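Undergrad: just a sequence and a predicted model for now, questions to come.
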Amino acid sequence: MTTTIHLPQGPYTPRATPLDLAPTALPPTSRTVFSAAHVVADPYADISPDDAAAVDWEATLAFRRHLWAHGLGVAEAMDTAQRGMGLDWAGAAELIRRSAAEAKAVGGRIACGVGTDQLRPTGGPAPTDAGPTGGPALADVRTAYEEQLALAEENGVQPILMASRALARAARGPEDYLSTYAHLLRQASEPVILHWLGPMFDPALEGYWGSTDLDEATDTFLEVIAGHPDKVDGIKISLLDAAREIDVRRRLPSGVRCYTGDDFTYPELIAGDERGFSHALLGIFDPLGPLAAHAVRVLDTGDTAGFRALLDPTVELSRHLFRPPTRFYKTGVVLLAWLAGHQSHFTMAGGLQSARSLPHLAKAYELADGLGLFPDPDLAAHRMRALLAVHGGTP
């Protein structure tokens, strides 16, 4: 029996029972749904801040099996996996290889991030024919993308062409984005997903598609798709701007899907309207996996109201986890995985567990517990008390 916990925001009595959401591996039918998944760090690795991330591979793959068991697809090696915030390209490549093999073994759907993060971020000698900021030239960006695209295809996973910090530095204008993406899409053997990640998720991507004017950037983005619609399975928009996503969705060529990446307005966007709907590729579906899968299966029956009744109450938690600085949402995601019993510790690559305050984490616990997300509420309460004690609180 749980008892009151003294959280920074005040006393809280945990709920006694979780949601009863048994796994069913059958995927939803009315929407294609991916969860971007986090990585589990190895807390006992003796590494320094300058070393590559140490990953607990078994715990990381076990979490993916959890998502697949509920019928969700896994979006691998995305920003939720701390790509560019603790996980380097060598680690991401190993993650892709291992997850691809695991997906084949269990019959799970998988797509993976393809980027350019093997290029030097800053400092060091500039490449020959360097870009306008002294960073990589366009040729270097294309070569890096090609290497990662080849790895994805060799391992039989659908590529997600991620926004590139290196391209943002190298490009002189929209024409450089158009030529770079056209080059990559011509090479892709199967249709890819294009990802537009906004600067709230990564400040280095400010002005992506060649303009800080979002209308101009949107036109360039759509021009890339219009030039190669047969090579674009869909697009993922992570701008936290529902009106813009709906506008882009309505302007897509026939057959090109829109995968919402809006962690603020996803129930509305997935439900859609009389002119269409969004599929989903969301970081918030990491902690919401079982509930999200169940909600979309309700939507499969045509029960939009039932879908919204299940998913709308989760938005407060998602907005809390993704509040500015949004890029640190991964800390709350990993906290909830630990509290839910999916991993044995609250340690992250690069020490990112320190990126959010104790009051922020305590509120995340309270909201998630209120939703019934923890399979064992007593375990979650015990672990939350331990975290409070470590920080000198009164659990």
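TA: Nice, thanks for sending it over. Numbering: from 1, shown residues only.

Undergrad: all contacts plus neighbour counts: C-alpha atoms, from now on.
TA: Will do.

Undergrad: how many other residues sit next to Ile246?
TA: 19 (other Cα atoms under 10 Å).

Undergrad: for Ala36, same thing?
TA: Around Ala36 there are 29 residues (other Cα under 10 Å).

Undergrad: that one reaches Leu281, doesn't it?
TA: Yes. Ala36 lies in contact with Leu281 (Cα atoms under 8 Å); the separation is 6.5 Å.

Undergrad: and for those two, which residues touch both?
TA: Ala75 (Cα atoms under 8 Å, 6 or more residues apart in numbering).

Undergrad: tell me what the host helix or strand of Leu367 is packed against?
TA: Per DSSP states H and E: Leu367 is located in helix 358-371. Contacts defined by 3 or more Cα pairs under 8 Å, 6 or more residues apart in numbering; DSSP states H and E place helix 358-371 against helix 315-321, helix 329-339, helix 377-390.

Undergrad: what residues are up against the residue lying closest to Leu149 once chain neighbours are set aside?
TA: In this structure, Leu149 finds its nearest non-sequential neighbour in Val114, 5.9 Å apart by Cα to Cα, 6 or more residues apart in numbering. Shown in contact with Val114 (Cα under 8 Å, 6+ apart): 145, 148-149, 152, 159-162.

Undergrad: how far does the helix holding Leu367 sit from the chain's center?
TA: Relative to its chain's centre, helix 358-371 lies at 20 Å (Cα atoms, centre = their mean, to the nearest Å).

Undergrad: buried residues in it?
TA: Across helix 358-371, burial judged by 16 or more other Cα atoms under 10 Å covers 358, 361-371.

Undergrad: next, the angle helix 329-339 makes with that helix.
TA: Angle, helix 358-371 to helix 329-339, by axes from the mean of the first three to the mean of the last three Cα atoms, to 10 degrees: 50 degrees.

Undergrad: let me know the angle separating helix 358-371 from helix 377-390.
TA: Using the same axes, to 10 degrees: helix 358-371 against helix 377-390 is 170 degrees.

Undergrad: also this one, for the comparison:
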Amino acid sequence: MRIELLDGPYTMRGAAPPPPGPAPAGRVAYAAAHVVADPLAGHSPGAPAAVDWEATLAYRRHLWSYGLRVADAMDTAQRGAGLDWTAARELIRRGAEAARDHGDPAALLACGAGTDHAPDAATLAEVEAAYLEQIETVLDTGAGVIIMASRALARVARGPDDYHAVYGKLIAHAGRPVVLHWLGEMFDPALSGYWGSRDVPTATAHLLALIREHAPRVEGVKVSLLDEDHERGLRAALPPGVRLYTGDDFNYPSLIRSGSHALLGIFDAIAPVAAAALRSLDAAEQAADPGERARHLAAYDDTLAPTVPLARTLFQAPTYHYKTGIVFLAWLAGHQRAFSMIGGAQSARPLLHLAALFRLADQAGLFPDPELAAHRMRCLLAVHGMRA
């Protein structure tokens, strides 16, 4: 099937994604999931978030069908970029109800708790109170808790001791192990200097001190700094039993292969392929024969390799606009009826970028219905003045 793109004709590969399957055994893998906007609602910047709940929950069921867990109400869901706390709270509640149809919400769903409903918090006590309100909301649903990085805390804290004081109270209050969250400034410039220092090695030392102090109550830490060497070093320094969840959407194949778990926005877009690769990694780690192990590792590498150019394009600078590409690919794949986003964020990436994502997603085998994907791509091009 040929389609005329901006830089010339392209012949689609048209390979079908892998089928659903069981959860991976060797790695815990979360897909950070996007929300589907109601395409008929007003989505001007700053307007209350209007969510298509049916399509949003259907997408989470799609992710669970592939054995992936869902990380919800996080930055991939436009948290802090249009998804207000009222909508996020409803998303957490509805997501937990949907998870019960598939099993234990605590094993299938983890949700972000932050301070975004209190942007004017001016003291550590106010930041802490805002966090606790959202943590309680998540706990009440039975889902796992991800303590998100806080813009308010980054603004108010005067050093690592302030982070330790606030996080110590939050971890103790949760009553069960939580996942911590380090989102680099390439994802959110307002988080520069998190953990009390703009120097990454110094900030890492502060984070490790916090985790070591509370290790029995820290299930893991999600790190999104796009620095493979740093992540490997941090992973090696964690206390036993504390997982490193890679949030590195550039280097995830090698990091997962070498021992990181996953909490990734790119897994929203590549769920079928990611799940198949993780099953190959399971087979490799369970194989007794070196030759069989090598074959399964090669299958893991070969399965994920075509997704890397897609991920690196999708997350290119300005990285925080990656959500536009995530939603675009979900629309092309038929998971939602419109390419529409909260706050009008579908306009955050240019047409040339979207055309590149179309090509790379096809090459990675991500379109269950290539004809539908091609039709929708042609419609988008026509809206922008290209003839079909």
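TA: Cool, got the structure. Note that this is a predicted model, so its numbers are computed, not measured.

Undergrad: out of the contacts of Val114 of structure 1, what pair is the most spread apart?
TA: Ala152 and Met162 (12.7 Å; Cα to Cα).

Undergrad: residue in structure 1 matching Arg60 of structure 2?
TA: In structure 1, the residue paired with Arg60 of structure 2 according to TM-score structural alignment is Arg64.

Undergrad: before we move on, what about Met12 of structure 2?
TA: Per TM-score structural alignment, Met12 of structure 2 is aligned with Pro14.

Undergrad: these two touch, right, its match and Gly370?
TA: Yes. The pair Pro14 of structure 1 / Gly370 is scored as a contact, 7.5 Å apart, by Cα under 8 Å.

Undergrad: mind giving me TSV with the helices and strands packed on helix 358-371 of structure 1 and columns for distance to Leu214 of structure 1 and mean neighbour count?
TA: Listed next are those as TSV, based on distance: least, Cα to Cα, whole Å; neighbours: other Cα atoms under 10 Å:
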stretch	distance to Leu214 of structure 1	mean neighbour count
helix 315-321	22	20
helix 329-339	24	25
helix 377-390	41	18
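
Undergrad: nearest to Asp42 of structure 1 among the buried residues of helix 358-371 of structure 1?
TA: When the buried residues of helix 358-371 of structure 1 are compared against Asp42 of structure 1 (criterion: Cα to Cα), the nearest one is Leu361, at 21.0 Å.

Undergrad: roughly how far does the closest one sit from Thr331 of structure 1?
TA: For Leu361 of structure 1, the distance to Thr331 of structure 1 equals 8 Å [Cα to Cα, to the nearest Å].

Undergrad: all the strands of the stretch 201-350 of structure 1, residue numbers only.
TA: For the stretch 201-350 of structure 1, the strands defined by DSSP state E, counting those that start in this stretch occupy 232-238, 257-260, 279-282.

Undergrad: output those strands as TSV; include the columns mean neighbour count and distance to Gly108 of structure 1.
TA: Putting the strands of the stretch 201-350 of structure 1 into TSV (neighbours: other Cα atoms under 10 Å; distance: least, Cα to Cα, whole Å) gives the following:
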stretch	mean neighbour count	distance to Gly108 of structure 1
strand 232-238	24	18
strand 257-260	26	18
strand 279-282	25	15
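
Undergrad: so for Glu102 of structure 1, which of those strands sits nearest?
TA: strand 279-282 (19.7 Å).

Undergrad: mean deviation of the closest one from structure 2?
TA: By mean Cα distance after the TM-score superposition for structure 1, the fitted strand 279-282 of structure 1 averages 0.4 Å away from its aligned residues in structure 2.

Undergrad: so where in structure 2 does that strand end up aligned?
TA: Using TM-score structural alignment, strand 279-282 of structure 1 pairs with 261-264 in structure 2.

Undergrad: could you do stretch 229-236 of structure 1 as well?
TA: Counting by TM-score structural alignment, stretch 229-236 of structure 1 corresponds to 215-222 in structure 2.

Undergrad: and stretch 190-203 of structure 1, what's buried?
TA: Counting neighbours by 16+ other Cα under 10 Å, the buried set in stretch 190-203 of structure 1 is 191-202.

Undergrad: span of it from start to end?
TA: Span of stretch 190-203 of structure 1 from end to end, Cα to Cα: 30 Å.

Undergrad: quick one: it to chain centroid distance?
TA: The answer for stretch 190-203 of structure 1 is 10 Å, by Cα atoms, centre = their mean.

Undergrad: how about that stretch, aligned to which bit of structure 2?
TA: So stretch 190-203 of structure 1 is aligned with residues 176-189, judged by TM-score structural alignment.

Undergrad: what lies in contact with that stretch?
TA: 144-149, 171, 191-192, 194, 216-225, 317-320.

Undergrad: contacting residues for Leu170 of structure 2?
TA: 128, 131-132.

Undergrad: still on that earlier bit, between the helices and strands packed on helix 358-371 of structure 1, which one is nearest to Ala59 of structure 1?
TA: The nearest among these, by Cα to Cα, is helix 329-339 at 10.9 Å.

Undergrad: counterpart of that closest one in structure 2, which residues?
TA: With TM-score structural alignment as the criterion, helix 329-339 of structure 1 aligns to 322-332.

Undergrad: repeat that for stretch 93-103 of structure 1.
TA: With TM-score structural alignment as the criterion, stretch 93-103 of structure 1 aligns to 89-99.

Undergrad: for that stretch, give me the average deviation versus structure 1.
TA: Stretch 89-99 of structure 2 sits 0.4 Å off on average (mean Cα distance after the TM-score superposition for structure 1).

Undergrad: scan structure 2 for its longest helix.
TA: helix 124-141 (DSSP state H).

Undergrad: return the set of buried residues in it.
TA: Quick answer for helix 124-141 of structure 2 (16+ other Cα under 10 Å): 124, 126-132, 134-135, 137-139, 141.

Undergrad: nearest to Pro48 of structure 2 among these?
TA: Among those, and counting by Cα to Cα, the member closest to Pro48 of structure 2 is Gln134, at 18.5 Å.

Undergrad: thanks a lot, catch you later.
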